[in-house]
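S.K.: Below is the sequence, then the predicted model.
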Amino acid sequence: MQKLKLNIERCKGCGYCVDACKQKALSQPGQLNKKGYSIVVADEEKCIQCGMCYRMCPDCVFEILE
């Protein structure tokens, strides 16, 4: 099974991934990374590893591990 890994320091808080996630597994709860951007948080129980977040992210925040 694949696993989603996030590099939150790359996140700029654009929200493209949150909008793309049909499972509502991603959110932006207001936590900031070291650069001051609102980071994305994943709910692994809701995530079905479809890869939409990976495809939509312009900053390569997501990595899909085998």
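M.R.: Done, it's in. Numbering: from 1, shown residues only.
S.K.: use CA for all of it now, contacts and neighbours both
M.R.: Fine.
S.K.: any idea where the strands of the chain begin and end?
M.R.: Secondary structure of the chain, counting by DSSP state E: strands at 3-6, 26-27, 41-42, 62-65.
S.K.: Below is an additional structure, to be compared with the one above:
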Amino acid sequence: MSKGKIEIEREKCKGCHLCVAFCPNQCIQVSKEINSKGYYPAEFKPEEAKEGKDGCSGCCICATMCPDLAIEVYRG
């Protein structure tokens, strides 16, 4: 069951995708749309929890790895 959720600021994200690589539950994906800077930002996949997967645990690894401070983690 999902215990958390994240919000990624599309315009702050430069598309390094470290959050995608380090998310233990694979709740983050690369967007198919570019932001105003020309990068493909990361985006949260909330549908993971609906498919019977663990979903976001609120572990904060993504926010810790983000060099742009573009990720906010919410638990609860």
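M.R.: Done, it's in. Only a predicted model underlies this, so the values are computations on that prediction, with no experimental measurement involved.
S.K.: one step back: deepest-packed of the strands of the first structure, please.
M.R.: With neighbours taken as mean count of other Cα atoms under 10 Å, those reach their highest mean count in strand 26-27, at a mean of 19.
S.K.: now the strands of the first structure as CSV including distance to residue 15 of the first structure?
M.R.: Below are those laid out as CSV (distance: least, Cα to Cα, whole Å):
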stretch, distance to residue 15 of the first structure
strand 3-6, 14
strand 26-27, 8
strand 41-42, 11
strand 62-65, 13
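S.K.: Just give the closest residue to the spatially most central residue of the first structure, not the sequence neighbours.
M.R.: For the first structure, the residue nearest the mean C-alpha position is residue 40 (5.1 Å; Cα atoms, centre = their mean). Using Cα to Cα, 6 or more residues apart in numbering and skipping residues adjacent in sequence, the residue nearest residue 40 of the first structure is residue 28, 4.8 Å away.
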